[in-house]
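[1] I would like to see how this sequence folds:
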Amino acid sequence: MDGPRHHYAALDGVRGFAALSVMVYHLGHWLDVPGLAVNSGLAVDLFFCLSGYVLSLSYGGRMVGAGSLSMGQFFRRRLVRLMPVIVVATLIGAAYVISRGRLNGTDIPHAAIFMAVVLALLNLPYPWAPHALGGPQVFPLNGPQYSLFLELFINLYWWSLRRVDQRYLAIGMIASCVPLLYVTGLGGDVPATFWSGLPRVGASFFIGVALYRLAPSCPAFMVHSAVFVTCMGIMAILFLWPVEVPRGVEMIWITVFSPLLVLSGARVRLSPGLARLSLWGGEISYPLYALHYPVFCWVNGLFQAATHHRMPMVEMPLVGITVLGVSLAVLKGIDEPVRARLSRRRGGAEATAPRGRAAYPVAGAGVTAPARNER
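    So this is what the prediction gives:
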């Protein structure tokens, strides 16, 4: 394993753990098992923070001046990174809804299914989706896709302001979004909370941008390995805590411990074995996050049809194993090959850069590296 990949593996491990925690929470929620990782929705805010940090690293040198990217070029790169898995997830989800409707005799208007598929493939919300289709989720075929919509939205907003001093932009956005987020609370996945998703993504994404831009002036103790270990422990306890924490605790996570985890994780060196495990976790994290909802629908639907009983302790490991298998198959069989082909057609440095993991910087070094998993 080469030095840089070894050095930045810790943040891949963080992403893998966070994605797995989200799946555990959703399985408990969908199968009516209380107390399972109920605060793991805060992983979404961690993902947004990581995104701001890693995109600043990957594209900071191409924002203005010679070699800069236009809005269209940047948008295309983000679509290449995010959309192959979203397309697969949409097709799996749509196939399930259509099959369930035919078997159960559920009357779902064809126009509604068509609208849900088209909007999902465009990564746009469908806030008026009927309940039989998956409403009130704004992405009825794949509920967690709302965060990917917010991700792409904030990416484009950030790029449209690329000529603004990034330090002042980040500070201004944080100062605007954090108080608003405290008032609105976390949300974005259903129409009633949809607009609260904007300050949510704005706060964490621009905290990540600020981390990258202001890291050189951070005190040394903030990037010590002990800080990373402490923040990892806090994340594990918080995510797995069996009762929902108050909003104030959520805000402390978003503004203090999530940023410290990202900042310190960029400097942690792992043992070779742990680094390989962490890098694999980083590879699988995005497809696992994007695919676990539609895969769950299929496994749960088939299980219920076969047994006519709800057995969460059987279904949960069955779903988990299936999601991991499908995610790995989609990653290696579809996502990576499609992105590699599209990158070769686009040409340039990214056409030959290895894909699948993030090339994270040494915090504060102010260097750029090939983007392998920009999400």
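
[2] rest of the way, CA atoms for contacts and neighbours
    OK.

[3] Measure how far stretch 149-164 is from the centre of its chain, please.
    Taking Cα atoms, centre = their mean, to the nearest Å, one finds stretch 149-164 lying 16 Å from the centre of the chain it belongs to.

[4] wait, stretch 250-268
    Here the centre of stretch 250-268 is set off from its chain's centre by 16 Å, with Cα atoms, centre = their mean.

[5] Please report the distance of residue 243 from residue 119.
    To residue 119, residue 243 is 35 Å away according to Cα to Cα, to the nearest Å.

[6] err, residue 81, not the other one
    Per Cα to Cα, residue 81 is found 18 Å from residue 119.

[7] So for those two, which sits in the more crowded spot?
    residue 81 (23 against 15; other Cα atoms under 10 Å).

[8] now the other sequence, so there's something to compare against:
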Amino acid sequence: MHTTNRSLEGLRGIAALIVVLYHMAILSPYAGVIQNGYLSVDLFFVLSGYVICSAYGSRLTNSHEVSRFLIRRFGRLWPLHVISFVLYYALLCLHSVLSKQPAVLPTMAEFASLLTMTTGFNLFDHNIGNVVTWSAGDELYVYALFAAVCMTLRKRSSVFFAVLSIIGFVIILRVDAESCLNHGPCNDLTYSFGWARCLTSYFLGALLARHKDALNFLTSPQWQIVGAVATLALVQFAAVVPAIAFAAPIVFALLIASLTRDRGPMATLLRTRPMQYLGEVSYALYLSHSIFGIYFVNLVFLPARNHFAWQAACCAGYIFASLALAHFLHRYIEVPVRERINAWGDSYRGHEVSALLHNSK
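    A predicted model of the protein is given here:
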């Protein structure tokens, strides 16, 4: 029976918090980990590939299991995605009214893209919705690709996981390398070719899940320390040496591999209650924190207030507001809606099986 790896849950929470700090921007010049926090998105993708493949990879052998899987993934991602972009545009319109500027609303094409979670598919020359909307959509469609590979290829799926990961990486290098090596940052593709980042990292995580037994030696305390130090070094110095950002999926996979037994020094830290709470609300925190972004920027740069104490107070308020909203959305929207959709998906599958049994009589 599948059980939750609590250290990976805590790691997901840390990744979400780093994204929040990254989008605060004001602190970026003082800490490379914050300045290069955009790489946490790749950590999310690798984590997702590992966790989903561990839980579902061997079960997606027929259309009924695939349908159930996709319904559950849709129930996990779509409802909170819709709530977050509705809140984002509502507060953006409020800000426009208060500042006596024209209201900012998505066009019909943009709204359709938001509803179908296709904002990361190179359809527009600008970001749609809040700054992380693209990644949730890319992940949803990669789930579908993953399920199709598992169902049709089965024992050969590992080969195609590797092929898909390499294809994504080649696309990233082709699109981003020349420009980012000269100007930086590297591997920061979002609404344009961000899906290639998702392909690369997700299927690397899935490949790790398929072969974790062969990598058991990486779960020693020594390798956990190596994985943690390598991750910190990568994120800290990616702005100084932009090219190392391309190694992010591999470094993150090393860290995740070291935590797969859910014990050891780093696992102990990630299993603490604060880390577990962050992991629990991580998706809500990730999607909703940028809703307050425009207010934060306006506050932090108020005339005659541009000093450390004021900035620190604004940052603390921003983090508190983001966590409060994430807690509310997780408890009252994400969990209950997800459970209803999951129940419907399980019921739908049950009716299908019953129908098949009846027809076979």
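
[9] so the residue most central in space within the second structure is in which element?
    For the second structure, residue 44 is the residue whose C-alpha lies nearest the centre (Cα atoms, centre = their mean; 4.1 Å). Residue 44 of the second structure is part of helix 40-56 when elements are defined by DSSP states H and E.

[10] And that helix, what's buried?
    Within helix 40-56 of the second structure, the residues scored as buried using 16 or more other Cα atoms under 10 Å are 40-54, 56.

[11] same thing with stretch 153-171 of the first structure?
    Buried residues in stretch 153-171 of the first structure, counted by 16+ other Cα under 10 Å: 153-156, 158-159, 162, 166, 169-170.

[12] Could you dump those residues into CSV and include distance to residue 67 of the first structure and secondary structure?
    Formatted as CSV, those follow (distance: Cα to Cα, whole Å; DSSP: H, G, I helix; E, B strand; the rest coil):
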residue, distance to residue 67 of the first structure, secondary structure
153, 24, helix
154, 22, helix
155, 19, helix
156, 18, helix
158, 18, helix
159, 15, helix
162, 14, coil
166, 18, helix
169, 22, helix
170, 23, helix
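
[13] with those in mind, which one is nearest to residue 251 of the first structure?
    Residue 251 of the first structure lies nearest to residue 170 out of these, by Cα to Cα, at 17.5 Å.

[14] That closest one reaches residue 206, doesn't it?
    Yes. Shown here, residue 170 of the first structure and residue 206 form a contact pair, counting by Cα atoms under 8 Å, at 5.0 Å.

[15] show me the contacts for the alignment partner in the second structure of residue 238 of the first structure.
    Aligned counterpart of residue 238 of the first structure in the second structure: residue 234 (TM-score structural alignment). Residues in contact with residue 234 of the second structure (Cα atoms under 8 Å, 6 or more residues apart in numbering) are 244-245, 248, 251.

[16] and those, which of them are in helices?
    Of the contacts of residue 234 of the second structure, the ones assigned to helices by DSSP state H are 248, 251.

[17] If I align to the first structure, which of the contacts of residue 234 of the second structure are still contacts?
    For the contacts of residue 234 of the second structure, no aligned pair is still in contact in the first structure (both residues aligned by TM-score structural alignment, their matches' Cα atoms under 8 Å).

[18] got JSON lines for the contacts of residue 234 of the second structure, with neighbour count too?
    Formatted as JSON lines, the contacts of residue 234 of the second structure follow (neighbours: other Cα atoms under 10 Å):
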{"residue": "244", "neighbour count": "17"}
{"residue": "245", "neighbour count": "21"}
{"residue": "248", "neighbour count": "23"}
{"residue": "251", "neighbour count": "22"}
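
[19] out of the contacts of residue 234 of the second structure, who's nearest residue 331 of the second structure?
    The shortest gap between residue 331 of the second structure and any of the contacts of residue 234 of the second structure belongs to residue 248, at 32.1 Å (Cα to Cα).

[20] Distance of the closest one relative to residue 45 of the second structure?
    As judged by Cα to Cα, residue 248 of the second structure and residue 45 of the second structure stand 11 Å apart.

[21] same question, residue 334 of the second structure
    On the measure of Cα to Cα, residue 334 of the second structure and residue 45 of the second structure end up 20 Å apart.

[22] Helix or strand: which one has the match of residue 238 of the first structure?
    Assessed by DSSP H and E, residue 234 of the second structure sits inside helix 221-237.

[23] Any buried residues in that helix, and which?
    Residues 221, 223-228, 230-231, 234-237 are the ones in helix 221-237 of the second structure that count as buried (16+ other Cα under 10 Å).

[24] now, among those, which is nearest to residue 285 of the second structure?
    Using Cα to Cα, those come closest to residue 285 of the second structure at residue 235, 20.6 Å.

[25] Let me see the contact set for the closest one.
    Residue 235 of the second structure is in contact with 32-33, 36-37, 39, 245, counting by Cα under 8 Å, 6+ apart.

[26] Apart from its neighbours in sequence, what residue is nearest the counterpart of residue 91 of the second structure in the first structure?
    By TM-score structural alignment, residue 91 of the second structure lines up with residue 96 in the first structure. In this structure, residue 96 of the first structure finds its nearest non-sequential neighbour in residue 298, 6.2 Å apart by Cα to Cα, 6 or more residues apart in numbering.

[27] Please apply the same query to residue 35 of the second structure.
    Distances taken as Cα to Cα, 6+ apart place residue 28 nearest to residue 35 of the second structure, at 4.3 Å, with adjacent residues excluded.

[28] need the helices for the stretch 201-350 of the first structure, in chain order.
    225-240, 247-252, 258-265, 272-307, 312-330, 336-346 (DSSP state H, counting those that start in this stretch).

[29] Moving C-terminal from the longest helix along the second structure, which element do we reach first?
    Ranked by number of residues, the top helix in the second structure under DSSP H is helix 63-98. As assigned by DSSP H and E, the chain's next helix or strand after helix 63-98 of the second structure is helix 108-115.

[30] What's the average distance for that next one when superposed on the first structure?
    Mean deviation of helix 108-115 of the second structure relative to the first structure after superposition (mean Cα distance after the TM-score superposition for the first structure): 3.8 Å.

[31] Alright, I will stop here.
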